[in-house]
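Novice: Okay, here's the prediction I keep looking at, along with the sequence it came from:
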Amino acid sequence: MENFQHSSETYFNRELALFEFHRRVLAQAKNPEFPLLERLNFLMIFSRNLDEFFEIRVAGLMKQLDLNAITRTPDALPAEVVLQELSEAVHQSVKEQYQLLNHTLLPALQSVGIHFIQFQDILEKHKRWVAEYFSKQVQPVLTPISLDPSHPFPRLVNKSLNFIVSLEGKDAFGRQIEMAIVPAPRSLPRFISIPEHVSGNAQEYIFLSAILQQHIDDLFPGMKATGCYAFRVTRNADLILAEDVDDLAVALKDELSSRRFGRAVRLEIEDDCPQEITDYLLNEFDLDESHLYRIDGPVNLSRLTADFDRPELKFPVYTPVIPKILRKGSVFEVLKKQDVLLHHPFDSFKPVINLLREAAKDPGVLAIKQTLYRSGPDSEIVQVLAEAARNGKEVTAVIELRARFDEESNITVANILQEAGAVVVYGIVGYKTHAKMILIVRREDNQLVRYVHLGTGNYHAGNARMYTDYGLMTTDSQICSDVHLMFQELTGMGKMVHLKALLHAPFTLHAGLLQLIEQETTFAREGKRAHIMIKVNALTEPKLITALYEASQAGVKIDLLIRSICCLIPGQKGLSENIRVRSIVGRFLEHTRVYYFEHGGAQKLYCASADWMGRNLFSRVETCFPILNTRLKKQIIKDGLENYMADNQNAWTLYSDGHWEKVTAGADENPFSAQLYLMEQKQNNI
């Protein structure tokens, strides 16, 4: 991979570092060891990642330029330089993406009986069925829009599939029309399974674009279509809410409608589209050539999803395990005796749902409080909370409406819970509630006992099957008291609460982490063993990076597992020789946040909802909870940290010049995958 330039000797640029992660995802699609459909899936993930990257990160940089604003960043790289480097890198990666699709994956899929039919692939045997499908399923919902003085260029929705058509001839009113736009309704699938009586024995799928291009003339009777080209525009989709809004839900609904028509930031179009047409579109969207991506294939790969029913072309099915201790009897009875640690997706998410389900029905339970960041209206958790409210429990849900791209879903969740009788709180304006907490209050022998679940990931069962996360269920009195105080802080008014066991943002987490790093630095200077291991999704916060540099210079051994953005420069002489940075990109999305400090042999270990980013530490409500049980502490150190540092199959190493290199097993090493090891370990202990 090419290296980006960097203006700072101590800090990598955040946007460039994030795109490096997207390139590591694309590299997974190139991995010949992965099953074919999984490689195709990684190609789609790369497309979805790029969409959000343009909607948020590139859009933010372009806005800086539009406003002529100068944003001081630690890397000191101007926005125009970052945009130029990103444009070159993204264009190259998109080219690689489609070369991989066209010359490797599609031919390989065809060799095993899965055919994707594009316009140039339509055969005589297909044409009759395609014509019938177009007339019955496609044409009735299409709305061609001519481009003429009475029909200005239409407002096209963010990321929608559209076609620009060049025409010859006159319409029914005698007008000479040269071009038209045909939006593809989102209700139509982007590719369709061809019936077996047409395809024969093969699994054949035809793209909607191919069907429409085959029959584009049918939309313009009496005229001739001389060209039809699929295109898609990506827009700024970031939401900005004023901090003095009267009703957050109402303000958010208003802002969501504008997201669909934000400033254009990227134009994708089929590569055979004539230059004069692309110039016309670029002018309409106020973009230049650097924002144009000519696509050699389907314009939107992120919609290339279907149940192909070919298990031999996918990863072997993995069934998450329910820990033995939770398979029988009451969850409450188990938690009275011991803490329970869940490591998703290797451990099932069902125990969390079962805890809530038991609480919803238990006559002794008086109250349930929970934060919800991404759950969805169809979530079992939402249904159980609604049931608990209807059963007379005092249910309080702190719902973060502003979870990016889940805002509308979260508004629906809030309405469901309110209708069931739950108290719904939208958190604090200006601070996203990103903490993952459940608090259950239960009457036992005339005393009130608290039960708590704390997690590193969202209360979303689907994510729990794809993301690696930790969840702790405990009755520890200090932790439970702290969680109780945090809920009071979120739902009430008053000064910052003082917690005994937990660190929490935006108040004590950043200072607490600096203190822990400084303590480790002191141990090293005193000649004692000092070791820091951190596993987070991103590391960007300058003061923490500076503290890690100082710790490295003092002799602290530092191992960092950073999934995506790493702005710290490792292995640089005189600065960071003792810092090693790795990234794991595997079957599951690494999402755990674990902080380990040797602490003179006392071994302090925390799990958290927060990455080491400014937004998490200063603009969000986050939890960081200690693992106090010795057995669970050892388990996390082994499985969640050391295990990943030993991976030589899905690991990448970051070097001081900014490039990432895939780790390979040495001649005297056995292949080792951290995720595969954890799957096998759990299955073997059933």
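Specialist: Everything's here; your move. Numbers count the residues shown, from 1 in each chain.
Novice: make it CA atoms for all contacts and neighbour counts henceforth
Specialist: Noted.
Novice: longest strand anywhere in this protein?
Specialist: For the chain, the longest strand by residue count, based on DSSP state E, is strand 224-235.
Novice: What residues of it count as buried?
Specialist: For strand 224-235, the neighbour count (16 or more other CA atoms under 10 Å) marks 224-225, 227-235 as buried.
Novice: biggest separation within those, which pair?
Specialist: For the buried residues of strand 224-235, the farthest-apart pair by CA to CA is K224 and R235; their separation is 32.0 Å.
Novice: on that earlier part again, and for the longest strand of the chain, what's in contact with it?
Specialist: 51, 54-55, 59, 156-169, 209, 213, 216-217, 259-270, 272-273, 299-300 (CA atoms under 8 Å, 6 or more residues apart in numbering).
Novice: ok, and here's another one to check against it:
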Amino acid sequence: MTVAHPSLPAIDIPNEGDPLRDPSLYLNRELSQLDFNFRVLAQALDPQVPLLERLRFLCISCTNLDEFFEIRAATVRHAMDFGLPAAADGMTPAAILNRIHERAAELVDAQYRCWNEVIRPSLGEAGVRVLQRDTWNARQTRWLRAYFRDEIMPVLSPLGLDPSHPFPKILNKSLNIVVVLKGKDAFGRAGHLAIVRAPRSLPRIIHLPQRVSGGEHDFVLLSSVLSAFADEMFPGMEVKGAYQFRVTRNSELVVDEAEVENLALALRDELIGRGYNPAVRLEIAKDCPKPIMRTLLQNFDLPEKAVYLIDGPVNLNRVTQVYDLVARPELKYPAFTPRTLRGQDSMFETVDDGDVLLHHPFDAFTPVLELIRQSATDPNVLAIKQTLYRTGKDSAIVDALILAARNGKDVTVVVELRARFDEDANLGVADRLQEAGVQVVYGVVGFKTHGKMLLIVRREGRKLRRYVHLGTGNYHSGTARAYTDLGLITADPDIGNDVHLLFQQLSGLAPSTRLKRMLQSPFTLHPGLIRKIEREAKLARSGKPAHIIIKINAINEPRIIRALYGASQAGVKIDLIVRGACALRPGVPGISDNIRVRSIVGRFLEHSRIYWFGNDGDPELYCASADWLERNLLHRVETCFPILDEDLARRVFKEALQNYLDDNTNAWELEQDGQYHKLSPAEGETPHSAQAMLLSKV
């Protein structure tokens, strides 16, 4: 059967009798993504990791779980409410949501056991104390009560619940205290329940002065202070209990782009209400009485399975502030200085000498920034075009683009307003750019622009020459220090023309054009990948060596998975390095027994996307902005570019593929049953960490 979409190429889909469609061959994407956080949490439990870094990993697992509920669980809830069909793995949305709550409860229990039994006690032994209420001495209590009266109480607005004061709107992920009261207030009203909302202006971590506590690094959580001094807020009444809670809401923005005249204005309207979207999870102190818990669940329209009883602070991820507040280098990873380019001061002269490959964070992000800065002031540069998905606060790249526009360059920037959780920041970036005279484009209706591209047009003699940067990660200096990504700076004419055509598509409603060197979503990347996989299968069937190595963040696209299964059946050796969600089930006899899947979790977030095909001894290596998810391959604008320089291709293969396949300390291998097990060096085997090896070369 062949299906087509007006804007997409026709793709052949096997008939329903295809055995590779068997739901048992697929793992659930949502549950696989949830399981990734257990691997992150394992870093917090690893005694080989510096203590404050272990705290950071614990908090990352909590932040990841927040986002999982805001986006993934919320999406499943939406699918259930609208009666959408089962996924490729055969699970209905209702079944997935039930399993999400079960598995998430296991993760939450593991997180708080890690905090209460491992991290907090270990921090205390190291002189970094997060003090619980029952450990405060008299001096600490007096100071905290005074702090509460002077710094906290003036900005609180406690709300007693009665017919004239209904349950207030509760902002997504905000800290709240429900207080049980006995007695009557000044107006003779009988007390029952009150809600205290903690304004976001208040610090969630309070650093006690050394003269008060005796320790240099002693901290108290705001939630503990609010609960401890609830009586101060309700004078004349008896506080019978105070219980912290937090609600997580659906944070997906839904804008019908075809129906709005101005996407920016529509998004601004949506952002105002996002914090009060339907609830998907309730976290509450474990000692909260059941009647109060049921009242909260009823208010948030949540089933009992969506409540999580918390043995500690409900906003545990906020404890990550301790990492920044404690200057103890011996409790953190050793600092390092990324490599910088040596040679000419001019980036144009550097690229004239050959393509430049950047492997972040081991290579500095500086050359990318310098390329834009130099272009902004170079009299020979005529035009700059760039995509921006995430840029970070106070972006030096945005500053350089504004400078270029003010210097008379023709600057066009494609700003993706729908970059999740960066919508508001990107609206601000778009405003700043437009005020400076930059032509701002918001991409393509219905397709997020996720590709990372920079194009510079420069006059050199009588000719115009194109300089290009392409990357697997965002134009964000912060993530360039924390994520592993690859970037290529080149003046290759074919790649330059391909990028030129891509920008024309994005800004000028140009028709789909087959590119010479690059592949792109949503047009040629998906079918191109399938053809390359099938080419390896054909080689294997003819008795030739066939090998595929892929490094991505996630995979769930069914046709790609079926193509990999078919290649495995043909005898192709397939190595998948998948950081997060993997819907492919490896090791199934006769189906995927030639496929190995591993996940690397270490100091840096693995983020680079690399596709390598053996091609009968003439290997092809591509870097890309796209994971192998349906959204990336079929519903986004993505870029996939070849590494044409043979030396650079060998470097990428050695550093970012083989190096990771050799890892036996930070690698987790996916088993046929969907479970991951941590690898460790065999007896007599030398320990090898891919990230540590790359750091040793800096």
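Specialist: Cool, the structure landed. The structure displayed is predicted, hence computed values, not measured ones.
Novice: hmm, back to that, can you put the buried residues of strand 224-235 of structure 1 in CSV and add distance to A464 of structure 1?
Specialist: Formatted as CSV, the buried residues of strand 224-235 of structure 1 follow (distance: CA to CA, whole Å):
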residue, distance to A464 of structure 1
K224, 52
A225, 49
G227, 46
C228, 42
Y229, 40
A230, 36
F231, 35
R232, 32
V233, 32
T234, 29
R235, 30
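Novice: Can you tell me which of the contacts of strand 224-235 of structure 1 are buried?
Specialist: Buried among the contacts of strand 224-235 of structure 1 by 16+ other CA under 10 Å: 51, 54-55, 59, 156-168, 209, 213, 216-217, 259-270, 273, 299-300.
Novice: Three-state assignment for L485 of structure 1, please.
Specialist: helix (DSSP: H, G, I helix; E, B strand; the rest coil).
Novice: what residue of structure 2 matches up with it?
Specialist: Matched across to structure 2, L485 of structure 1 falls on L501, judged by TM-score structural alignment.
Novice: what helix or strand is the closest residue to that match other than its chain neighbours on?
Specialist: Spatial nearest neighbour of L501 of structure 2, chain neighbours left out: T513 (7.5 Å); criterion: CA to CA, 6 or more residues apart in numbering. Applying DSSP states H and E as the criterion places T513 of structure 2 outside every helix and strand.
Novice: picking that back up, count of neighbours near the match of L485 of structure 1?
Specialist: Using other CA atoms under 10 Å, L501 of structure 2 has 18 other residues around it.
Novice: And for P681 of structure 2?
Specialist: Counted with other CA under 10 Å, the neighbours of P681 of structure 2 add up to 12.
Novice: gap between the aligned residue in structure 1 for it and S673 of structure 1?
Specialist: For P681 of structure 2, the aligned residue in structure 1 is A665 (criterion: TM-score structural alignment). A665 of structure 1 sits 10 Å away from S673 of structure 1, going by CA to CA, to the nearest Å.
Novice: Show me whatever sits in contact with both of the two.
Specialist: 648-649.
Novice: from memory E268 of structure 1 sits against G297, does it?
Specialist: No - contact criterion CA atoms under 8 Å: E268 of structure 1 and G297 do not qualify, at 10.9 Å.
Novice: hang on, the earlier thing: just want to check the distance between the closest residue to the match of P681 of structure 2 other than its chain neighbours and E541 of structure 1.
Specialist: Leaving out its chain neighbours, the residue that sits closest to A665 of structure 1 by CA to CA, 6+ apart is N648, at 5.2 Å. Relative to E541 of structure 1, N648 of structure 1 is positioned 28 Å away (CA to CA).
Novice: in structure 1, what residues pair with stretch 174-192 of structure 2?
Specialist: With TM-score structural alignment as the criterion, stretch 174-192 of structure 2 aligns to 160-178.
Novice: Scan structure 1 for its longest helix.
Specialist: If you go by DSSP state H, structure 1 has its longest helix at helix 79-100.
Novice: matching residues in structure 1 for stretch 354-367 of structure 2?
Specialist: The alignment of stretch 354-367 of structure 2 onto structure 1 (TM-score structural alignment) spans residues 338-351.
Novice: The aligned residue in structure 1 for C623 of structure 2: neighbour count?
Specialist: In structure 1, the residue paired with C623 of structure 2 is C607, using TM-score structural alignment. Residue neighbour count, defined by other CA under 10 Å, stands at 25 for C607 of structure 1.
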